[in-house]
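Asker: Mind folding the following:
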Amino acid sequence: MKDLVVDPSIVANLCCGIKHNIILSWKAAPVGFLKLNVDGAMLKNDLIGGIGGILRNSERKQLDIFFEPIRQGPPILDELLALKYGLEAFSNLNSGLNMQLIVECDNKVAVEWILNPMKFPSSFVSLVRIIAELIRTKNVLLRHILRVCNVDADVLAKKGIG
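Answerer: Got it, this is the predicted structure:
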């Protein structure tokens, strides 16, 4: 612990890149892929929320963004709606691009529900099935990332709140 105080670069090394297979900063998609980062945000009273996302290519070029307000609901709903909206937008955009997609979301529960259909509650069954079907039919790679890697999508989700 004393080394952290003496050498601040140790902290910098922990905050950037990959450490123990945990991604700690946003990375561009590999060549031939697009990357979609999505997020949802909900005000504390759960009465209004927003969703947002950003689609970029392997050169970090922004291809598309979205941000929208959403209705009241539990916080997990905003994450699922962001995934659905982003996947649908990509499906419409990708007709001429023919690229493979990586989707990143900072909500571990939402990602687990999509990847393991036995884990989600019945109240979300139709929404989770729609998202899972979009991922399956479009051969999308879905993965959980840390919130610090999803800052741009978070800003857009908060912009969706208004």
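
Asker: C-alpha only now, for contacts and for neighbours.
Answerer: OK.

Asker: how about the helices in the protein?
Answerer: In the chain, the helices defined using DSSP state H lie at 2-6, 9-15, 75-93, 108-115, 125-137, 151-161.

Asker: Please tell me how far the residue nearest the centre of the chain sits from Asp3.
Answerer: With the centre of the chain defined as its mean C-alpha position, the nearest residue by C-alpha atoms, centre = their mean is Cys105, 2.4 Å away. Noted for Cys105: a distance of 34 Å to Asp3, by C-alpha to C-alpha, to the nearest Å.

Asker: and what of Gly53?
Answerer: With the distance defined as C-alpha to C-alpha, Gly53 ends up 39 Å from Asp3.

Asker: Need the contact partners of stretch 24-36.
Answerer: Outside stretch 24-36, the residues within contact range by C-alpha atoms under 8 Å, 6 or more residues apart in numbering are 14-18, 53-60, 86, 99-104, 146, 148-150.

Asker: sorry, back to before: Gly53 and Asp3: which has the busier surroundings?
Answerer: In this view Gly53 and Asp3 are compared by other C-alpha atoms under 10 Å, and Gly53 has more residues nearby, 30 against 10.

Asker: Pretty sure that one sits against Gly86.
Answerer: Yes: the criterion here is C-alpha atoms under 8 Å, and Gly53 meets it with Gly86 at 6.5 Å.

Asker: what about the nearest residue to Arg56 once chain neighbours are set aside, neighbour count?
Answerer: Spatially, and ignoring its direct neighbours in sequence, Arg56 is nearest to Gln62 (4.5 Å; C-alpha to C-alpha, 6 or more residues apart in numbering). The tally of other residues near Gln62 (other C-alpha under 10 Å) stands at 14.

Asker: could you list every residue that touches the residue nearest to the centre of the chain?
Answerer: Each residue near Cys105 by C-alpha under 8 Å, 6+ apart is listed here: Asn37, Val38, Asp39, Glu79, Leu83, Val111, Leu142, Arg143, His144, Ile145, Asn150.

Asker: in stretch 116-130, what's buried?
Answerer: In terms of neighbour count (16 or more other C-alpha atoms under 10 Å), stretch 116-130 has its buried residues at Leu127, Val128.

Asker: meant to ask about stretch 92-108
Answerer: By neighbour count, and taking 16+ other C-alpha under 10 Å as the criterion, the buried residues in stretch 92-108 are Met99, Gln100, Leu101, Ile102, Val103, Glu104, Cys105, Asp106, Asn107.

Asker: how about this one, so we can line them up?
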Amino acid sequence: MATLNCLIRFEPKPKPKQSLTHAFEMSGGDRSLNVTQLSYKLLNIYALVLFDMMKVAAILWVIWFSWNEAVWGNIIPSLSSMQSHVDATCLLWMQAYGQAGGSRTGSNPPVWSPPPAGYLKCNVDAAIFTNGAGVGVVVRNEEGKFVAAYGAKLNCFNDPFMAETMAVKEALKWLKINHFNNVILETDCLNFCSAFNSVALNRSYVGLIVRQCRVLASDIGNFCVRHVNRSVNHLAHVLPRATDSMSGLGSRFTVPPTCISSLIDA
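Answerer: Take a look at the predicted model:
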């Protein structure tokens, strides 16, 4: 009976609870611990907006993404790059899921605006065809006047992100050859903008092309990349689709190509 009582009263010693920090340390070592500390700082920065569930989801996604980069890619992000990743992710989600709501309110889509005095604005877009892809580049000045355009075919896989990245690289090569500077480049590919402006090292093939874009951009001078809505990028959106039927278009200066001439403000 005494033995039975001992068996009945026996309670296994509870296992200590594992904190998030401890879990990261055990699975990734010092690299994950660094990311964990950055993650806590990131949460403190956004502490006032944690009621926003979209922001919460973006923060958790960036923490998880950064932790995987540290463990599997030996890449430690900076706090600023994590913040940029959070903001870019929120913007991407708002554009993907907020357009339907925006259209119900009757708000007008954003439109193209001229660059500051002394600058050129270069809009770039890519189009994918069954036999490859095309790039369209349109340059306008501070008065909104047409300066130059370029259209060409691209040899790339049926991958939108790859096509957009190669389109920007082709545009940068063209801008450099024609000695353009003081350029604001606009594209509606948020993934490229995030990759180009990020300090994180991307070892993929697309990441290699993005690094090549940075090198080309450094040779142009006073250059930056901005993300814009598709409606803002309309001219560059039309141009590459014409390259599939107009033998690549090539370079045009002063006089715009026929396919976009009616769309440019007088």
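
Asker: on that earlier part again, tabulate the helices of the first structure (CSV), appending distance to Ala28 of the first structure.
Answerer: Supplementary listing: those in CSV, determined by distance: least, C-alpha to C-alpha, whole Å:
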stretch, distance to Ala28 of the first structure
helix 2-6, 29
helix 9-15, 17
helix 75-93, 17
helix 108-115, 20
helix 125-137, 20
helix 151-161, 13
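
Asker: and Phe67 of the first structure, which of those helices is closest to it?
Answerer: Each of the helices of the first structure was checked against Phe67 of the first structure via C-alpha to C-alpha, and the shortest separation belongs to helix 151-161, namely 4.7 Å.

Asker: with the second structure superposed, average distance for the closest one?
Answerer: For helix 151-161 of the first structure, the mean distance to aligned residues of the second structure following superposition is 1.0 Å (mean C-alpha distance after the TM-score superposition for the first structure).

Asker: which residues touch that helix?
Answerer: The set of residues that contact helix 151-161 of the first structure without belonging to it, under C-alpha under 8 Å, 6+ apart, is 37-42, 48-54, 66-70.

Asker: corresponding residues in the first structure for the host helix or strand of Gln95 of the second structure?
Answerer: Element membership of Gln95 of the second structure [criterion: DSSP states H and E] is helix 79-97. Helix 79-97 of the second structure falls opposite no residue of the first structure when the two are matched by TM-score structural alignment.

Asker: Tell me the buried residues in that helix?
Answerer: Applying a neighbour-count criterion of 16+ other C-alpha under 10 Å, the buried positions in helix 79-97 of the second structure are Ser81, Met82, Gln83, Ser84, His85, Val86, Ala88, Thr89, Cys90.

Asker: next one: stretch 76-96 of the first structure
Answerer: Of the residues in stretch 76-96 of the first structure, 77-87, 89-91 count as buried by neighbour count, 16+ other C-alpha under 10 Å.

Asker: just to revisit the earlier point, show me the common contact partners of Gly53 and Gly86 of the first structure, please.
Answerer: Taking C-alpha under 8 Å, 6+ apart as the contact definition, Gly53 of the first structure and Gly86 share the neighbouring residues Leu36, Val38, Phe66.

Asker: what residues are up against the counterpart of the last one in the second structure?
Answerer: In the second structure, the residue matched to Phe66 of the first structure (TM-score structural alignment) is Tyr150. By C-alpha under 8 Å, 6+ apart, Tyr150 of the second structure lies in contact with Val135, Gly136, Val137, Val138, Ala171, Trp174, Leu249, Gly250, Ser251, Arg252.

Asker: Would you convert the residues you listed into TSV that also reports distance to Cys6 of the second structure?
Answerer: As requested, the contacts of Tyr150 of the second structure are exported to TSV (distance: C-alpha to C-alpha, whole Å):
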residue	distance to Cys6 of the second structure
Val135	79
Gly136	81
Val137	82
Val138	84
Ala171	80
Trp174	84
Leu249	89
Gly250	89
Ser251	90
Arg252	92
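
Asker: Out of the residues you listed, the closest to Ala23 of the second structure would be?
Answerer: Minimum separation from Ala23 of the second structure among the contacts of Tyr150 of the second structure (C-alpha to C-alpha) is found for Ala171, which lies at 45.7 Å.

Asker: In the first structure, what sits opposite the closest one in the alignment?
Answerer: Ala171 of the second structure maps onto Gly86 in the first structure when the alignment is built from TM-score structural alignment.

Asker: again, but for Pro160 of the second structure
Answerer: Across the alignment, which pairs residues by TM-score structural alignment, Pro160 of the second structure is matched by Pro75 of the first structure.

Asker: Give me the nearest residue to its match, chain neighbours excluded.
Answerer: Pro75 of the first structure's closest residue in space is Met42 (C-alpha to C-alpha, 6+ apart), at 6.0 Å.

Asker: Look at the residue nearest to Pro69 of the first structure when sequence neighbours are not counted and say how many residues are nearby.
Answerer: Distance criterion C-alpha to C-alpha, 6+ apart; nearest residue to Pro69 of the first structure, sequence neighbours excluded, is Gly50 at 4.2 Å. Summarising burial for Gly50 of the first structure: neighbours were counted as other C-alpha under 10 Å, giving 27.

Asker: hang on, the earlier thing: so how do I select the buried members of the contacts of Tyr150 of the second structure in PyMOL?
Answerer: Per 16+ other C-alpha under 10 Å, the buried members of the contacts of Tyr150 of the second structure correspond to this PyMOL selection:
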select buried, resi 135+136+137+138+171+174+249
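
Asker: which one of the contacts of Tyr150 of the second structure is nearest Leu4 of the second structure?
Answerer: Taking C-alpha to C-alpha as the measure, Leu4 of the second structure sits nearest to Val135 out of the contacts of Tyr150 of the second structure, at 81.0 Å.
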